[in-house]
Each structure stands twice: as C-alpha cells, then as structure tokens.
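> Sequence and predicted structure below; questions after.
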Amino acid sequence: MQGVTVVDHPLVQHKLTIMRDKETSTAGFRRLLREISLLLCYEVTRDLELTTRKIETPLEVIDAPTLEGKKLVFASVLRAGNGLLDGMLDLVPAARVAHVGMYRDHETLQAVEYFFKAPSDLANRLVIVVDPMLATANSAIAAVDKLKERGATNLRFLCLLAAPEGLERFRAAHPDVPVFTASIDRNLNEKGYIVPGLGDAGDRMYGTK
C-alpha cells in the first residue's frame, strides 16, 4: 500500500513473535516493546535532514554531520503509546513529547478524547505519532486530526501492528501521513481487534488484562 512501510528487519520480527505469544509475561512484554520501539525509531527517522558543524577530534578539525532543524516531537496516543515512547526517547532523548489521551468506546468503537498536551510550535517540527495498534484507525485518525488542528504539518505514524481495514481508513483520512509498522496482520474481528494480533497492548503492558 502506498505510504506504508513494513519494517521487516529480522530482529524486529523475532521480538514481535515473542510479544505475540500469550505466555509472555507482563515484564517481558514491556521490555520487548521498549526494545522494538528503538529499532522502529531507526526506520521512521531514517531520512532526517542533516547539516554539518565544525568539531575538533583528537586528531583534527572536521565538518561533521548533525541533525538539522528543530527537535522532533513524539506524540504518544495514551495509554499504550507510552510503551513505544520510552524506547524512542532512549534513542532521541532531546525530543519533545506530546500526549493525546484517547480511549475506544467498546460499543461504538469510536475514539473518545480525554486529554491533550503538546508543545506550542508543532508547525516547525516533525511529529511522530506512536500507538502500538492501528486497528479500526479511529483513535489514530482522531489523534492526527487534533495535532493538525494545533498546527502540525509534517507527521508520521508509527505502530507495531496494523489491520488492512485500519490502514485503508487512515490513509483515506490522512494521505499525507506515512505509516510505519512491523506487521500488517490479517484482519479485524467482530470486536475490532487485530487478528492474529497480540491482544490489547495496553493490558499486556500494564498487567490489566
């Protein structure tokens, strides 16, 4: 699908397989989510613009590459997005952070917003929205809508798993926002969960299942 990148690195796929296993403990799931988020972050930031600055090594003065422009914003879709956020901040500790509180109404499957806090100058920054699951895409679409309302123009969406139905809806709603995922699974079940999937990422991460 145009605008969708599947990160098929062997380490990503290996860790994802362990996370899918229902016997994996809460502690193990949380650790793997942090590890895999770091690997995914490499891919979603692969084409960041660089400039150079003059530095002095122990041997000579050189013009060395460094990131250009303002710092990134990682926008976590609460609550499960924080699991991806932790590993990404390990890699880019200077990134700004936005929080978008969304929960899914289990009757209507629609996203309900309950919290929003973001840096004020989103228009001048790359905003990477993180949420482990792109299922119905209702929460993802609502989160990106909100960030665009606050001025964000350069966005990317990063998730662990995506359903074909969710990808189609998200790309239709936000064709300018590329999606990065570790897997496109088979479909959604009647309750709006990704199958084969890995269950509810938030429940498995926080032990609330």
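Sure thing, it's come through.

> contacts and neighbour counts: CA atoms only from here.
Fine.

> Just confirm residue 170 is within a helix.
Yes. Secondary structure of residue 170 (DSSP: H, G, I helix; E, B strand; the rest coil): part of a helix.

> which residues touch it?
137, 140, 141 (Cα atoms under 8 Å, 6 or more residues apart in numbering).

> Now intersect those with the strands, please.
Taking DSSP state E, every one of those sits outside strands.

> So which of these is the closest to residue 205?
Distance to residue 205, by Cα to Cα, is smallest for residue 140 among the contacts of residue 170, at 19.2 Å.

> which residues touch that closest one?
Residue 140 makes contacts with 77, 131, 134, 170, as judged by Cα under 8 Å, 6+ apart.

> and the closest residue to residue 187 other than its chain neighbours, how many neighbours?
Ranked by Cα to Cα, 6 or more residues apart in numbering and with sequence neighbours excluded, the top spatial neighbour of residue 187 is residue 163, at 5.3 Å. Counted with other Cα atoms under 10 Å, residues neighbouring residue 163 total 24.

> just checking, residue 163 touches residue 181?
No. Residue 163 is not in contact with residue 181 according to Cα atoms under 8 Å; the separation is 10.3 Å.

> Show me the helices in the chain, by range?
10-20, 26-44, 81-91, 138-149, 164-173, 201-206 (DSSP state H).

> also this one, for the comparison:
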Amino acid sequence: MRVHVADHPLITHKLTVLRDRETPSPQFRSLVAELITLLSYEATREVRVEPVTVQTPVAPYSGLALSKPVPLVVPILRAGLGMLDGMMAVLPNAEVGFLGMARNEETLEPTTYAERLPEDLSGRQCFVLDPMLATGGSLGAALEFLFQRGASDVTAICILGAPEGLARLEKETEGRDVRLVLGALDERLNEVGYIVPGLGDAGDRLYGLAQ
C-alpha cells in the first residue's frame, strides 16, 4: 500500500477548524468539501487518461481525456457522503456507488448493511471516501468488498488516520494495488477507538446525532 500524508498549509488550516469542537455543522460540512477537493488532486494523480486532439480557436491541440470506463467514487455511508461533493468537483464525470457500513461500538468491527455497486469492477479505478481511518475495520472491509467484485486499482481518501488503523490496513491489503491519501496522521486511538486528537465522530459533526 502506498501512503501519502498531505502537508499543504491550506489543508492543515482547514483541518484545524474542523478539529475545533465549536465549529458548527454547516461550516463543518463546507470545510469538508473544500478539504476533499484539495486531497482529491493528490488522489487522482494516477487517474487513467488517453490522448485526444481538440481544435482551439487558433490551432489543433493534443491533450488528454479521462479513459473509459470512467472512475467509480464510493463513499462509505453515512459520513462518507459529506466528502462526495468535494470529490465530484474534481471528477464530475465519475460514476458514484455507495457502501453502507456501521461500526459495532462494542467489538469495533464493521458490518455492511447496504450497497449500490456494479457487480463487476474489473478494469475500474475506484476511489473510496471514508473520513476517519481509526481501527481500520470499516475501510478494510470496504476495500475487501471491492476486491471481491474484481477491483484491482483502489485509492482511499481519509481526512484523518491513526497509526493503528494504518498498520491494520497495510497488513490486510498486502499485495494489492492500494493508495491511501490522508489529510493528517494523528497520534493514536483512545480506549473506545476514537482518533486522538482527532475531531470526534465525523458523521455526527456533519449531520447531527439523529437520535
């Protein structure tokens, strides 16, 4: 697995505001979209393209266009939805699938409760959106789900990661073509599986507690 931790000052600035517990949900959602747009530039560095020629007002020009099939963006519900607009700002022609996963708060292991994905992902570049790489369980299970559908080229984008989750993901994806883009790699997990210092529960901060 190839890992890229962003070090751009604008990314760090936006992350600092996201971490602030006083940042309200509307501002939090807006900042997440902006942050993911920035991270997406790095995540799509190896997006597949093919040569094309267009006619400018002055002369022909040989450039590039996205290859077919177009990339597939897969947000992990529900928090991954908050990252979707930022990603689609960079890849507006991509297709979108969904994968619903929830963490058991006792075992900290994920369960899949919904999916909307092609049956065959062979030849598709997939971009998975999951705000927090904490224990690595949800993201690891999501990647395995895509591999079982035939995916072989997967990039995951996370706002924050913890060393424990990163180590687990590296072990579970050994031998696979996986790229991970992080806004920051934090210190550790606490006793209940939250990233420290982190930013709390991303889903709750995006959309409220929904009790």
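That came through, no problem. This one's a predicted model, so the numbers in the text were calculated from it and none came from an experiment.

> With distance to residue 70 of structure 1 added, can I get the helices of structure 1 in TSV?
Shown next, in TSV, are the helices of structure 1 (distance: least, Cα to Cα, whole Å):
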stretch	distance to residue 70 of structure 1
helix 10-20	29
helix 26-44	17
helix 81-91	16
helix 138-149	17
helix 164-173	27
helix 201-206	31
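
> closest one to residue 125 of structure 1 among those helices?
Using Cα to Cα, the helices of structure 1 put helix 138-149 closest to residue 125 of structure 1, at 11.6 Å.

> The closest one: average distance to aligned residues in structure 2?
By mean Cα distance after the TM-score superposition for structure 1, the fitted helix 138-149 of structure 1 averages 0.8 Å away from its aligned residues in structure 2.

> what range in structure 2 matches that helix?
Aligned by TM-score structural alignment, helix 138-149 of structure 1 corresponds to residues 137-148 of structure 2.

> now swap in stretch 95-104 of structure 1 and tell me
So stretch 95-104 of structure 1 sits over residues 94-103 in structure 2, by TM-score structural alignment.

> First residue to last residue on the matching stretch, what's the distance there?
28 Å (Cα to Cα, to the nearest Å).

> which of the residues in that stretch are buried?
94, 96, 97, 98, 99, 100, 101, 102 (16 or more other Cα atoms under 10 Å).

> ok, now how distant is the second one from residue 197 of structure 2?
What it means is residue 96 of structure 2. Residue 96 of structure 2 is 31 Å from residue 197 of structure 2, by Cα to Cα.

> Could I get the contacting residues of the spatially most central residue of structure 1?
By Cα atoms, centre = their mean, the mean C-alpha position of structure 1 lies nearest to residue 130, the distance being 2.4 Å. Counting by Cα under 8 Å, 6+ apart, residue 130 of structure 1 touches 74, 75, 76, 77, 81, 84, 85, 157, 158, 159.

> can you check residue 154 of structure 1 too?
123, 125, 126, 127, 177.

> now do residue 137 of structure 1
166, 167, 169, 170.

> One more: residue 25 of structure 2?
Here residue 25 of structure 2 is in contact with 205, 206, 207, 208 (Cα under 8 Å, 6+ apart).

> What is the neighbour count of the second one?
Summarising burial for residue 206 of structure 2: neighbours were counted as other Cα under 10 Å, giving 22.

> Looks like it contacts residue 30 (just checking).
No. At 9.4 Å, residue 206 of structure 2 does not count as touching residue 30 under the criterion of Cα under 8 Å.

> these two touch, right, residue 79 of structure 1 and residue 99?
No. With contact defined as Cα under 8 Å, residue 79 of structure 1 does not count as touching residue 99 (9.1 Å).

> Show the buried residues in the contacts of residue 130 of structure 1.
For those, buried by 16+ other Cα under 10 Å: 74, 75, 76, 77, 81, 84, 85, 157, 158, 159.

> Quick check: the fourth one touching residue 144?
No. Here residue 77 of structure 1 does not reach residue 144: they are 9.8 Å apart, not a contact under Cα under 8 Å.

> if we can go back for a sec, which of the contacts of residue 130 of structure 1 still touch in structure 2?
Here is what carries over to structure 2 from those, by both residues aligned by TM-score structural alignment, their matches' Cα atoms under 8 Å: 74, 75, 76, 77, 81, 84, 85, 157, 158, 159.

> Tell me the residue in structure 2 aligned with residue 25 of structure 1.
Per TM-score structural alignment, residue 25 of structure 1 is aligned with residue 24.

> Now that match: closest residue in space, sequence neighbours ignored.
residue 205 (7.7 Å).

> and the gap between that neighbour and residue 62 of structure 2?
From residue 205 of structure 2 to residue 62 of structure 2 the distance is 45 Å (Cα to Cα).

> neighbour-wise, which of the two wins?
Set residue 205 of structure 2 next to residue 62 and count neighbours by other Cα under 10 Å: residue 205 wins out with 20 against 9.

> so how far is residue 122 of structure 2 from that one?
Where residue 122 of structure 2 is concerned, residue 205 of structure 2 sits at a distance of 35 Å (Cα to Cα).

> Same check on residue 37 of structure 2?
26 Å.

> now do residue 34 of structure 2
Separation of residue 34 of structure 2 from residue 122 of structure 2 (Cα to Cα): 31 Å.
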